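[1] need coordinates for the following:
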Amino acid sequence: MPVGRSPYDRGLRPSADPQESPLVSSTPGPDLVLAGTVDKAADAILVGLETTAGEPRLIGDHFLGDAARDVLAGLVAVGATGRRDQVHRIPAPSSLPVASVVSVGLGGADDRTEDLVRAAAGTAARALTGVGHVSTTLAPAGLGAVAEGLVLGSYRFTEFKKPADDDAPSLTRIDLLVDSPRDKQTKADLARAVAVAEAVGVARDLVNTPPSHLFPAEFAERARTLGSAAGLSVEVLDERALERGGYGGIVGVGKGSSRPPRLVRLSWTGGKKKAPSVALVGKGITFDTGGISIKPAAGMENMTSDMAGAAAVVATVVLAAKLELPVNVTATVPMAENMPSSTAQRPGDVLTQYGGTTVEVINTDAEGRLILADAIVRACEDEPDYLIDTATLTGAQMVALGTRTPGVLGTDAFRDRVAAISQRVGEGGWAMPMPTELRADLDSRVADLANVTNHRWGGMLVAGLYLKEFVAEGVQWAHIDVAGPAFNTGGPFGYTPKGGTGVPVRTMIAVLEDIAENG
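    Predicted coordinates:
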């Protein structure tokens, strides 16, 4: 049974001017189909190998019947051991109705985790070049993880590239071999996995879209399109409304750009009045030069990713609607471009955040916290039970935790809950403290706060302390810093491509599901 495309499946509509904002959508991923036997029309079979007692063993070998022994022998003959992410391809035995067999290693059976399965499936998807239709026996290792890994691993962003000249087919269909393909729960598990993976794809698409084509007004329009298609209520504030409303952080950061800022609000009311309410906030800097405190030129092109938090939040609230979660979720998404010009805010300027707090801008490159603070205060006016904000906020996150581990800060209990869920789903969030002694370093000589300290110590933690000033009393809050994990500047690995990763969509949707189930 093919799983249909979701209403937000990478179909991002352009604004009115197609020259200014062409349609941006990635190459559609493969259809995932539940099946009980190998389709004769398939080009290849994808199998998983694990090691048990030091010996390779096929996963789901019963789907291969009598050919299983020949498949395993052929793979061993070419050096397959089941080592994690090891990929081999051999001609298929004549008893199988396909041309070749592709294997991927999952490592030791006793060490296997859901995310290792997801990563192996992603590695396999990236290796399936020249294959249009594949059957796979991987599903017994974990249907949801396998499905997510296959969709995420096959992700490509090709909107701005010429079509390939070769005639090699692209991967368009994957048959997941299961014992009961008509089982309702199996169908539901697959549908959820595909929906989650496609939501990650939406976030990746937005992050990968260059700043020439994704600026605040266009980003807001795409968020409106995605939200409306999912049945969300949508509100967009333009620069005039932001000025009138007192959103000094968003307006201040956007002052240097010819492309003015926006604030987008997307609401899903999936629960009853007594259902938990969750606020999501994401940093939407569509490009960050650093402003007057300009960044070094080397690597500045990667600042196209500085709206990854906003992309993840937009994708997550739309996914919550797609999954019909019984929670009330509102995303408040500030969008601006941080540019240097004669109209840009200066180091030493004082702005007034939404809600009245004055801030001395010491460093214009610490702009994310300024727009987030406005959005957090606005989100807290709805009196949510929980608030999650996420941002590519600090280089200090990468110094402390590397490029793959998000830092999670906030109120202790909810911070730990979010970090634990992030680790469970494979995004690896790590709980971090907010030492009280660092707060005094944000005191300003002329305003209520300074936006940075006068030293380089604990930069990620200080940013969390800044945001804490704007979180309403009694709200359970978590801040997820994804400066490194949201954008992969290295080579692809597992189900993670080069460029936008979609982190932390899977963490946030899992937290919403956990809140819906457990309160």
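[2] going forward, measure contacts between C-alpha atoms and count neighbours the same way
    Noted.
[3] could you point out the helix or strand that follows the longest helix along the chain?
    When the chain is parsed with DSSP state H, its longest helix is helix 184-208. Moving toward the C-terminus from helix 184-208, the next helix or strand (DSSP states H and E) is helix 216-229.
[4] buried set for that following helix?
    If you call a residue buried by 16 or more other Cα atoms under 10 Å, then helix 216-229 has these buried ones: 216-228.
[5] now, which of those residues sits nearest P296?
    P216 (23.2 Å; Cα to Cα).
[6] isn't that closest one right up against A336?
    Yes: contact status for P216 versus A336: in contact at 5.5 Å, counting by Cα atoms under 8 Å.
[7] angle of the longest helix of the chain against helix 216-229?
    Computed by axes from the mean of the first three to the mean of the last three Cα atoms, to 10 degrees, the angle separating helix 184-208 from helix 216-229 equals 170 degrees.
[8] can you spell out which helices and strands pack onto helix 184-208?
    helix 143-153, helix 308-322, strand 499-500, helix 505-518 (3 or more Cα pairs under 8 Å, 6 or more residues apart in numbering; DSSP states H and E).
[9] list of residues touching the third one?
    What it means is strand 499-500. 203-205, 207-208, 305, 308, 486-489 (Cα atoms under 8 Å, 6 or more residues apart in numbering).
[10] buried subset of these, written for ChimeraX?
    Buried residues within these, by 16+ other Cα under 10 Å, are selected in ChimeraX with:
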select :203,204,205,207,208,305,308,486,487,488
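[11] surely I480 is within a strand?
    Yes: read with DSSP: H, G, I helix; E, B strand; the rest coil, I480 is one of the residues of a strand.
[12] for it, which residues are in contact?
    388-391, 406-409, 429.
[13] what separation do you get for it and A375?
    15 Å (Cα to Cα, to the nearest Å).
[14] returning to what we had before: export the contacts of strand 499-500 to TSV and tack on distance to G271?
    As requested, the contacts of strand 499-500 are arranged in TSV below (distance: Cα to Cα, whole Å):
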residue	distance to G271
A203	25
R204	28
D205	29
V207	30
N208	33
S305	33
A308	27
A486	30
F487	33
N488	36
T489	39
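[15] I have a second one here; can you model it like the first so I can compare?
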Amino acid sequence: MISTVRPSLAPSTLDSTEAEAIVVGVAAGANAPSLLDSPLTAETVSALESCLRPLGVTGRADEVTRVPSPAGTDRTVVLTGIGSIDDGVTDEALRRAAGAAVRALSGLDHVALGLPAASAATVQAIAEGAAMGAYTFTAHKSDADHAAEAAQGPSRPVRRIDVLTDLADAEAAVHRAGVIADAVCATRDLVNTPPSHLFPAAFAETAQQTLADTNVEVTVWDEQRLQAEGFGGIGAVGQGSSRPPRLVRLDHNPDGASAHVAIVGKGITFDTGGISLKPATSMTTMKSDMAGAATVFAVVRAAAVLGLPVRVTGWLAIAENMPSHTAIRPSDVITMHGGKTVEVMNTDAEGRLVMADALVAATNETPDVVMDIATLTGAQMIALGTRTTGVMGDAQLRDEIVAAADRVGETAWAMPIPENLRDSLDSRVADLSNVGDRFGGMMTAAAFLREFVDAGRDEAQRAQTPTPWAHIDIAGPSFNESSAWGYTPQDATGVMVRSLLGFIAGRAG
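    As a prediction, the model looks like this:
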């Protein structure tokens, strides 16, 4: 399932690698671009500097220029843009530059990265960027296409990547980078898989099979168990499909765990909108509506592989939202796990229904914190665009997640949950409605989810030990419909996997 390349280490000299191309960094400057430190000889550096302007090299981010065999070397040198370095060369700039270079070098077998790697964190960033940049998804290509890619086709990703460094503790950093990149790419693979192949039962089986050789405990609720235990939200959303819903619990519970983190993921394997049918053009990317659950799966597995001393419990709320004679209707009232009732006013606001059930189950176990991650609202893109994740919830936890994202180079933004938006969810016939004010819809959805945090616990328990909660909306950033950039390909991105792993690692301390 994982379509990634694990980088390896080599000493920081040209004769330490047999790579066909050597990647070096070039920074943008106010007056002229400049080369960063690299393993290149002085003769080669001088030759390159003299031709930067004639080649049109600016050093801006995502700019990649090949220079065939400049003076002093018999190999191709690849100049990858770092951007401005007025405030120093950041790890994220190197991560992005490595990813852009490797992505641009498709068709080559072996590439070496001669970017400045002065610390373990920098080595990890370079290796992460390179591995994520080498991603490709070919699971459903024909045999002929597979054969072409196995040859020397220009679209075939780089097969081997060397990170050139003399740093003593780099091995552990490259290992971490490989595991993290695997998690990002596993998320991408799941999101890119078509709904004909990844439906609720298939998703649950994939989790079981993939985690069979780890210490992660996997529990699956089928449709009968969901009904018997009162998971009304997941059951209602899934009842319109011939492929019934699932709830999957993943538990990484190491001895001596220092904390307990729960993460709930939205897993709508395809979203037609149900009876409140989407326009046809709005459905073309709806295989990505399970990106939250894919993220949770990948994060729990990576936490186990890395041996993080934190208990991480993942909840995958999986259903397919289809219109049929058995589908839920606008004005239906459903009883959620924990007992609250919801009037369904729009069946295309289904993600919050499956998430609400899982939030009740997650907080019944009284973790230290609970987070949920979902492709929840189009309003997220209106508010924050397609590259910035919205984070809402308890202020301290919300800000901790945003800080974790900042540390790993992902873009997240803290947003409020205004109380007037909760008021707009009032229903005349049930405890609340599944839709409210359409203005500020991202925050309205968060207000709905907040109602189900600790909803299965009695009032005294909630008052004594309320569970800190945060909601992460990745509707736009999870699926890139524009051109590839940096280490981010078209289609599934794997956004927030690295942030959540960074958050968990922080809790280990």
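[16] give me the TM-score for this pair.
    TM-score of the superposed chains, computed with TM-score structural alignment, normalised by the length of the second structure, equals 0.92; 487 aligned residues with a Cα RMSD of 1.8 Å.
[17] adding distance to A413 of the first structure, write the helices and strands packed on helix 184-208 of the first structure out as CSV.
    CSV is the format used below for these (distance: least, Cα to Cα, whole Å):
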stretch, distance to A413 of the first structure
helix 143-153, 27
helix 308-322, 22
strand 499-500, 30
helix 505-518, 13
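[18] any idea which of the ones you listed is most buried?
    Highest mean neighbour count of these: helix 308-322, a mean of 29 (counted as mean count of other Cα atoms under 10 Å).
[19] which bit of the second structure covers it?
    Following TM-score structural alignment, the aligned partner range for helix 308-322 of the first structure in the second structure is 291-305.
[20] residue in the first structure matching P244 of the second structure?
    Aligning on TM-score structural alignment places P244 of the second structure opposite P260 in the first structure.
[21] give me the neighbour count for that match.
    21 (other Cα atoms under 10 Å).
[22] what do you get for D74 of the second structure?
    By other Cα under 10 Å, the residues close to D74 of the second structure number 11.
[23] repeat for R445 of the first structure
    Using other Cα under 10 Å, R445 of the first structure has 9 neighbouring residues.
[24] in a helix, it, correct?
    No: read with three-state DSSP, R445 of the first structure is coil and lies in no helix.
[25] tell me the spacing between the aligned residue in the second structure for it and I472 of the second structure.
    The alignment partner of R445 of the first structure in the second structure, by TM-score structural alignment, is R428. According to Cα to Cα, R428 of the second structure and I472 of the second structure sit 29 Å apart.
[26] post-alignment, the match of helix 308-322 of the first structure versus the first structure, mean distance?
    With mean Cα distance after the TM-score superposition for the first structure, stretch 291-305 of the second structure departs from the first structure by a mean of 0.4 Å once superposed.
[27] before we move on, back to that, ok, the contacts of I480 of the first structure in the second structure, which still hold?
    Retained in the second structure: 388-391, 406-409, out of those (criterion both residues aligned by TM-score structural alignment, their matches' Cα atoms under 8 Å).
[28] out of the residues you listed, which are inside helices?
    Using DSSP H, none of these sit in helices.
[29] hmm, back to that, ok, of the contacts of I480 of the first structure, which come out buried?
    Buried, going by 16+ other Cα under 10 Å: 388-391, 406-409, 429, out of the contacts of I480 of the first structure.
[30] tell me which of those residues is nearest to R83 of the first structure?
    G429 (26.1 Å).
[31] that closest one matches what in the second structure?
    By TM-score structural alignment, G429 of the first structure lines up with A412.
[32] T388 of the second structure versus its match, what's the distance?
    Counting by Cα to Cα, the gap from A412 of the second structure to T388 of the second structure is 5 Å.
[33] ditto for A173 of the second structure
    In terms of Cα to Cα, A173 of the second structure sits 27 Å off from T388 of the second structure.
[34] with T467 of the second structure instead?
    Distance of T467 of the second structure to T388 of the second structure, computed by Cα to Cα: 26 Å.
[35] over to E63 of the second structure?
    Going from E63 of the second structure to T388 of the second structure by Cα to Cα gives 22 Å.
[36] same check on V497 of the second structure?
    Look at V497 of the second structure and T388 of the second structure: by Cα to Cα, they are 14 Å apart.
[37] and stretch 221-231 of the first structure, how far from the chain's centre?
    What separates the centre of stretch 221-231 of the first structure from the centre of its chain is 18 Å, taken as Cα atoms, centre = their mean, to the nearest Å.
[38] likewise stretch 119-126 of the first structure?
    For stretch 119-126 of the first structure, the distance to the chain centre is 18 Å (Cα atoms, centre = their mean).
[39] need the residues that contact it.
    With Cα under 8 Å, 6+ apart, stretch 119-126 of the first structure has contacts from 46, 84-85, 87, 103-106, 138, 145-147, 149-154, 493-496.
[40] onto which residues of the second structure does that stretch map?
    Going by TM-score structural alignment: stretch 119-126 of the first structure matches residues 96-103.
[41] for that stretch, give me the average deviation versus the first structure.
    Compared with the first structure after the fit, stretch 96-103 of the second structure shows a mean deviation of 1.3 Å (mean Cα distance after the TM-score superposition for the first structure).
[42] name the residues of that stretch that are buried.
    Here stretch 96-103 of the second structure shows 96-103 as buried, counting by 16+ other Cα under 10 Å.
[43] cool, and stretch 67-75 of the second structure?
    67, 70, 75.
[44] can you tell me which of those residues end up in strands?
    The strands, defined by DSSP state E, take in V67 from those.
[45] state the distance from T138 of the second structure to L35 of the second structure.
    36 Å.
[46] who has more neighbours out of the two?
    A direct count of neighbours by other Cα under 10 Å for T138 of the second structure and L35 places L35 higher, at 20 against 15.
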